[in-house]
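Novice: sequence first, then the predicted structure:
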Amino acid sequence: MIGFDLNLLLLYIVTVTVMIALPGPVMILVVSAGLSGGPRRALSTIAGTNAASLLLIALSALMVQGLLAIDEAYFNGIKLLGALYIGYVGWGLLRAVPFEGRPQSGGGVGGFGKGFMVAIANPKDIIFFASFFPQFIGIMPQPALSLVVLTLLWVALDFATLMVMFQLVRRLLRPVLQRALLRCSGVLLIVVALVGVAFAGRALWTTSG
């Protein structure tokens, strides 16, 4: 029987669930997509965020094995572009939400592509997979098997947590409050983008100097 560290496994599950449930660009986008386009739109957006997560996990595994090293200036440049894209998504969300009636459905909010781009540019995910994720590689004696288990758990927890949060918001909030939440979400994404641009820009200025 293959042994595993149960305490480390439970810590990973709790940590990932809390991290996903905390408000951030990905959570905001998924809930907004679901409110404007329904559960199918939310699932499509989550699929995009999961695809980005799998790419970040692969990069993290290469970094742990010493097969990949990312230049700090290049990394900060990626974060800057990501912050700008998050701001673009926030602005698009504000434009898609009317002050009366239902939000516009369709391609304006969420979807696989937007989910992927927001997740790949999300500083929270980048930091987690680059630094915190490798701490759980010892969950099993074989690192490769640990990586498979951690990845499958991430996908399952990501889909489950994001869908639960969307369903809670949809069932607990009346339409008028849903519109208000969508507008607030757009503003919050823009604020997150501005903060991200400021930090990434300062980091780029420091490294270039």
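Specialist: Yep, it's here.
Novice: from now on I want contacts and neighbour counts done on CA atoms only, so please keep to that.
Specialist: OK.
Novice: buried ones in stretch 75-88, by neighbour count?
Specialist: Asn76, Gly77, Ile78, Lys79, Leu80, Leu81, Gly82, Ala83, Leu84, Tyr85, Ile86, Gly87 (16 or more other CA atoms under 10 Å).
Novice: second structure follows, compare the two:
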Amino acid sequence: MHETTLAVFAAVAFVGIATPGPTVLLALTNGSRYGLRRAAYGFAGAVASDFVLISAVAIGLGALLAASTFWFSVVKWVGAAYLAYVGARLLMSRGAFELDDEQASGGRQRNRAIFLKSFLTAVTNPKGYLFFSAFLPQFITPSAPLAPQYVALAITFAALDLAIMFGYALLGARAIRLLKRSGARW
């Protein structure tokens, strides 16, 4: 893969990742509710989903979803139901914030839950499959071996996703500290 192609891919991917969506909002929420250390489990879940999505596109699932209205609708409604569930749980959380590890009970279980919530939010978003199935082929050279190209694109995308989710979680963590200090938490 040519370096210029990878640089263009990284630039376009950066814009796509940084654009607010469910995963970005979850990174902000995790940063504000749990602090940066715990939010890291969330962006690890988002990055893991990147590899699942890119692998699915590489084996043709993205093309199937793009071609089949039925299967696209199934994935879309499963994703919508999951996001509704996450939203309802967040609304019923009574606004509790956990900024210290001492305040959190069941640390490992909580970390696993944060990871899974982010992973499932990203992997059930049908836009991801369609985005990758339309986006990745533009940067693939069909005459060259495909696996190394997909690996390079996946690693680049995952690294960018990790950095951007870190930034959003940091923004959430800083914002909540500022709001707590000023008494405007409500």
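Specialist: Structure received. Here the structure is a predicted model, which means the values were calculated and not measured.
Novice: still on that earlier bit, closest one of the buried residues of stretch 75-88 of the first structure to Leu204 of the first structure?
Specialist: Using CA to CA, Asn76 is the member of the buried residues of stretch 75-88 of the first structure that lies nearest Leu204 of the first structure, at 6.1 Å.
Novice: which ones are touching the closest residue to the closest one other than its chain neighbours?
Specialist: Spatial nearest neighbour of Asn76 of the first structure, chain neighbours left out: Ala200 (5.5 Å); criterion: CA to CA, 6 or more residues apart in numbering. By CA atoms under 8 Å, 6 or more residues apart in numbering, the contact list for Ala200 of the first structure reads Asn76, Gly77, Lys79, Leu80.
Novice: what strand or helix carries Ala69 of the first structure?
Specialist: Using DSSP states H and E, Ala69 of the first structure maps to neither a helix nor a strand.
Novice: and if you look at Ile176 of the second structure?
Specialist: Residue-wise, Ile176 of the second structure maps onto helix 146-182 under DSSP H and E.
Novice: name the helices or strands packed onto that helix?
Specialist: Under the contact definition 3 or more CA pairs under 8 Å, 6 or more residues apart in numbering; DSSP states H and E, helix 146-182 of the second structure sits against helix 3-18, helix 22-58.
Novice: quick one: closest of these to Phe119 of the second structure.
Specialist: That would be, of those and by CA to CA, helix 22-58, which comes in at 4.2 Å.
Novice: distance between the helix holding Ile176 of the second structure and the chain's centre?
Specialist: 8 Å (CA atoms, centre = their mean, to the nearest Å).
Novice: can you check stretch 40-54 of the first structure too?
Specialist: 9 Å.
Novice: that one corresponds to what range in the second structure?
Specialist: Using TM-score structural alignment, stretch 40-54 of the first structure corresponds to residues 37-51 of the second structure.
Novice: give me the mean distance between the matching stretch and the first structure.
Specialist: In the superposition with the first structure, the average deviation recorded for stretch 37-51 of the second structure is 1.5 Å (mean CA distance after the TM-score superposition for the first structure).
Novice: contacts for that stretch, please.
Specialist: 23, 26-27, 30-31, 111-112, 114-120, 122-123, 154, 157-159, 161-162, 165-166, 169.
Novice: are any of the residues you listed buried, and which?
Specialist: For these, buried by 16+ other CA under 10 Å: 23, 26-27, 30-31, 111, 114-120, 122-123, 154, 157-158, 161-162, 165-166, 169.
Novice: picking that back up, looking at the helices and strands packed on helix 146-182 of the second structure, which is buried most?
Specialist: Among these, the stretch with the highest mean neighbour count (mean count of other CA atoms under 10 Å) is helix 22-58, at a mean of 23.
Novice: please find the angle between the direction vectors of that one and helix 3-18.
Specialist: Put simply, helix 22-58 of the second structure runs at 140 degrees to helix 3-18, going by axes from the mean of the first three to the mean of the last three CA atoms, to 10 degrees.
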